[in-house]
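> For reference, the sequence and a predicted model appear below.
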Amino acid sequence: MTPLIFVTGGVVSSLGKGIAAASLAAILEARGLKVTMMKLDPYINVDPGTMSPFQHGEVYVTDDGAETDLDLGHYERFVRTRLSRKNSVTTGRIYENVIRKERRGDYLGATVQVIPHITDEIRRCIDEATEGFDVALVEIGGTVGDIESLPFLEAIRQVRTERGPEKALFMHLTLVPYISAAGELKTKPTQHSVKELRSIGIQPDVLLCRSEQAVPDSERRKIAQFTNVSERAVISVPDVDVLYSIPMGLHAQGLDDIVVNQFKLADKAGPVDLSMWEDAVDATLNPLDAVTIAVVGKYVDHQDAYKSVGEALKHGGLRQRTKVTLKWLEAQELEGSDMAALADVDGILVPGGFGDRGFEGKVLTSQYAREHKVPYFGICYGMQAAVVDYARHVLGLEGANSTENDRQSPDPVIGLITEWRTASGDVEKRDDKSDLGGTMRLGLQEQRLKPGTLARELYGKDVVEERHRHRYEFNNRYRTQLEDAGLVIAGKSMDDTLVEVVELPRSAHPWFLACQAHPEFLSTPRAGHPLFIGFIRAARERKAAGQPLAEAHA
């Protein structure tokens, strides 16, 4: 049985359970252990694929096409293990599995109940996702005291009771607020949060105390006394300027030693090597250069919707010791403007999205970047906007559009595959009542790059793999026309049927590339991603050339 670290949260949400868990996982991995991670989310949605980014933030996609919680993005950025749909489980999926079994008669006529059937299914999913690893961290979404998380908490209580402390450890993340009027850190919320956990049979082994400032030893002793947790296991986790410094802070307080000793892993765990994280922190704090990148999207007021994009841009800067400042721009607000908001940036990125709101602003952004020779990086919807821009403003197809936004477009250069793959050439009618979930091209897929292109140069190989999440595609009926007009199709699916990457020749533009996939999902602070590294390099070169966009615009 894989030793399991169960991570819970108390007092308030958004304390950073996922990052704290991922940081501990990174330390254990740095000691030579094989580590995996898992998220148990209490919402009833089967997955977050149909949830609003305003409510839930980014939908992260795994190699096998699972649409998951954004915390899996944190996990994969901190540890090398590639995760799958097994690593993201919701209440909705648990109940779906149990109901399917009940309908098949698997329970032999028994009354199906939360205990044991729901909790048994939760435990089965945990075992399935964690088998074969030295250590697994399992994060429970939500906050202790929420009604919806009770089945998960009961399931992990059962695991600890059956397997004992050598195979299951409880780590609780809680808040120690600073009350400025009193000039004091207050431990009472933590005491009550632990009391709530103990009322359902869970005694934490470790407390991670989140606070604005380091928790003094006197307060740590007080917390230990009132929560029945060893003082050495009361860990201070203050706010930090650099996210990637957290592993060093946890290691300095001996958190990994607590885990190794409790699980008796000393024979497997070697000395820690956190040099890669130290390098990332040093590059962040001591940059040699700086650039400003505009991110033109639909959800910029809720930046968690673009969590991986923001991180990948910073990773691209880390590899070159370049500070990347992000300027978030609402695409809709650019419509009808003079585009002056783009006049002080060194590069422009248009990320993925859905729906017609702000799409025209994205098309105008592509046009501006193309005409003013600004480095442009389009991702998913950003690629589709670039294709529409090129069709309208270079090829002369004024009505060009995506059928997602205009079903009557005379030139649907972007559409569903079924809309341009019919034998007769007629557009098939869409079923607007079909489920939104499960209708997209999802997961890791191979693509072949064209020799001599910017994409091929950046990747350094002919065939690459990227993760996808989209429904609409480049319409192949316009491929020849657009290529004849100068658009370079730099990447295609392995069967040559789907366009994956478009770009402009470097004789026409210094750096203009757009891809249908989501390369941000494969970027890590350890290595970055070749497209993001290349994009930031192009932004640096533009800045070094001393030609501000305001001059180019004039």
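On my side now, so go ahead.
> Going by C-alpha atoms from here, please, whenever you check contacts or count neighbours.
Fine.
> hey, where'd the strands end up in the stretch 1-150 of the chain?
Using DSSP state E, counting those that start in this stretch, the strands of the stretch 1-150 of the chain run over 4-9, 35-41, 60-61, 67-68, 88-90, 135-140.
> In a markdown table: those strands, plus distance to Arg467.
As requested, the strands of the stretch 1-150 of the chain are exported to a markdown table (distance: least, C-alpha to C-alpha, whole Å):
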| stretch | distance to Arg467 |
| --- | --- |
| strand 4-9 | 28 |
| strand 35-41 | 20 |
| strand 60-61 | 7 |
| strand 67-68 | 11 |
| strand 88-90 | 17 |
| strand 135-140 | 24 |
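> ok, and here's another one to check against it:
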Amino acid sequence: MTKKYIFVTGGVLSGVGKGITAASIGAVLQAKGLSVSVQKCDPYLNVDAGLLNPKEHGECFVTKDGAETDLDLGHYERFLDLELTWKNTTLSGRLLRDLIADERAGKFGGQTVQLVPHLTNAIKKSIHEAAEGDVHIVEIGGTVGDYEGLSFIEAIRDFSQEVGRDNCLFVHVVYVPFLEASQEYKTKPAQNAMAELRSFGIMPDVVAVRTEGHDKPPRSVGEKIAISSGVRPEGIIMMPNVNTVYEVPLTVARDLGPMLSEFTGVTTEPDLTRWKNLATRDTTDYAREVTVGLVAKYIDNTDTYLSVTEALKSAAWAENCEVNIRWINSETASDDDFAKVDAVLVPGGFGSRGVEGKIAAAMYCLEHNKPYLGICLGMQTAVIAAARRGGVDGANSEEFGAGQGANVIYLMDGQAGKESTGGTMRLGDYPAVLKEGSLVAKTYGTTEVTERHRHRYEVNKDFAQAIEQGGLVISGTSPDGRLVEFVESPHCDYFIATQAHPEFKSRPFRPHPLFSGLIRAAVLARNA
């Protein structure tokens, strides 16, 4: 079939669910038997998402080849069960950097370099390079009308002319507020957002109407938007809040299915059995439940740890169990907090704020046989806790000011002086060899694994004896044995920590073994 393209844009305001919408459309197309590729285009003047504030933008999702990306790529990977690369994320900063480098190298032959056509051509080229499926889905970040996004809107308009308008489907996600004072939905902001998109030469084929609450808005809302915009009534889909984001593919299939069949020419009904089962799992009242304490510093923005919380949920559903996530502020954490939960998880992070609370969490779990999973910084703080127990006075990380004799976590070779710059970390997939017979090897069911990484600092093996005296053993290393990848406690039922980020490889239909192991251990601890 001729390659098809779906462009997802947003109107009124950002954060209304473009990423989930794009991923859900892709899931429905996959269920029809089509291959799908996906891409996020962000107008930010950043080269990548590595230095974006997680409190403002949510987690930095790392791909297998080490690209630091927006959290929407996590949605894409979970929904579509793909492993994406740097080609699937495009930021203005990277394109502009490369354009300027080419201009300085004389590659434009004296031309005046401009946003149109040079930047727009670069955007179109990035879309062609990422388009590998029968259908390629492109989400444009931000909101139509943002100054920084104009080049992207122009680029996809021009792109549709090049590949043929019939081969492109434009989906515009808009927000329709409900005013309590007048008890009515107001479509004017959505009408204005669509008018703005049309002013750039793009007529949307589909308008996805996001509303608050779980009740579907009255039919008149969709009719009013259709009349005012010129979009066909069957192209207006209502998307109120749902109990779980995994219900959205079902909504898309029900309301947009005929249009997707018409667009792709594939009339096969999508097999959505696993999505129906997944949506049911998330809303089931399970007989068993556990509470996992997530020790973190950004507890007022849970999107910072989105892949972690999704991995916990997926693992719990697979174990026919309900997981309650209790957020524990790492700056104020106490033994009383840890005692109230069935298991503890310390996620990755940077900076010294709240680190003592994370060390205290590992210390408590070591001393009270509490199930523990440490991720990245969560492994480093566990090692610090063990080293302190093993007699290293003031044991800490060089990241937090530790000097010789106390730096049980130290800076990777070649990274000194680069602590404030992006792109200087150990990023992406790295293999590890697990110790035969170790708990982590039993949990994985193998002694060779590959996990994604995002860090600069490493465990200092000079302190291996003190760390072991403090209750931890090294149970996994890099293939050459130089770098510590996993530690565990032989004295605890489940205490595993890894330098990697296993949450990035967890899927709703295929939970990660380390998270499944934590949930199983939490169930046993609760019933002990």
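Thanks, I have it. Please read these numbers as outputs of a predicted model, since none were measured by experiment.
> before we move on, back to that, mind checking which of the strands of the stretch 1-150 of structure 1 is nearest Lys362 of structure 1?
Smallest distance to Lys362 of structure 1 across the strands of the stretch 1-150 of structure 1 (C-alpha to C-alpha): 22.3 Å, for strand 60-61.
> just checking, what packs against that closest one?
For strand 60-61 of structure 1, the packing partners by 3 or more C-alpha pairs under 8 Å, 6 or more residues apart in numbering; DSSP states H and E come out as strand 67-68, strand 463-470.
> So what touches that strand?
Identification of contacts with strand 60-61 of structure 1 by C-alpha atoms under 8 Å, 6 or more residues apart in numbering yields Glu67, Thr68, Asp69, Leu70, Leu72, Gly73, Leu442, Gly443, Arg467, His468, Arg469, Phe521.
> Trace the second one over to structure 2, please.
Counting by TM-score structural alignment, Thr68 of structure 1 lines up with Thr69 in structure 2.
> Can you list the neighbours in contact with stretch 307-316 of structure 1?
By C-alpha under 8 Å, 6+ apart, stretch 307-316 of structure 1 touches 57-58, 70, 73, 323-324, 326, 351, 520-521, 523-525, 527-530, 532-536.
> mean offset of the helix or strand that contains Arg370 of structure 1 relative to structure 2 (after superposition)
According to DSSP states H and E, Arg370 of structure 1 maps onto helix 359-371. Following the fit onto structure 2, the mean deviation recorded for helix 359-371 of structure 1 is 0.9 Å by mean C-alpha distance after the TM-score superposition for structure 1.
> Any buried residues in that helix, and which?
For helix 359-371 of structure 1, burial by neighbour count (16 or more other C-alpha atoms under 10 Å) applies to Phe359, Glu360, Gly361, Lys362, Val363, Leu364, Thr365, Ser366, Gln367, Tyr368, Ala369, Arg370.
> what do we get in structure 2 for the second one?
Aligned by TM-score structural alignment, Glu360 of structure 1 pairs with Glu356 of structure 2.
> correct me, but that match touches Ser330?
Yes. Glu356 of structure 2 is within contact range of Ser330, at 7.4 Å (criterion: C-alpha atoms under 8 Å).
> Which stretch of structure 2 lines up against stretch 411-418 of structure 1?
On the basis of TM-score structural alignment, stretch 411-418 of structure 1 is assigned to residues 406-413 in structure 2.
> let me redo that: stretch 38-49 of structure 1
Using TM-score structural alignment, stretch 38-49 of structure 1 pairs with 39-50 in structure 2.
> quick one: the matching stretch to chain centroid distance?
With C-alpha atoms, centre = their mean, to the nearest Å as the basis, stretch 39-50 of structure 2 stands 14 Å off its chain's centre.
> how about it: buried residues?
Judged by neighbour count using 16+ other C-alpha under 10 Å, the buried positions of stretch 39-50 of structure 2 are Gln39, Lys40, Cys41, Asp42, Pro43, Tyr44, Asn46, Val47, Asp48, Ala49, Gly50.
> Distance of the fourth one relative to Leu82 of structure 2?
Which is Asp42 of structure 2. 20 Å (C-alpha to C-alpha, to the nearest Å).
> so where do the helices sit in the stretch 1-150 of structure 2?
Listed in chain order, the helices of the stretch 1-150 of structure 2 (DSSP state H, counting those that start in this stretch) span 18-31, 54-57, 72-80, 92-104, 120-130, 150-163.
> Kindly apply the preceding question to the stretch 401-550 of structure 1 instead.
417-420, 454-459, 479-484, 530-544, 549-553.
> can you redo those as CSV with mean neighbour count?
Listed next are the helices of the stretch 401-550 of structure 1 as CSV, based on neighbours: other C-alpha atoms under 10 Å:
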stretch, mean neighbour count
helix 417-420, 18
helix 454-459, 19
helix 479-484, 14
helix 530-544, 21
helix 549-553, 14
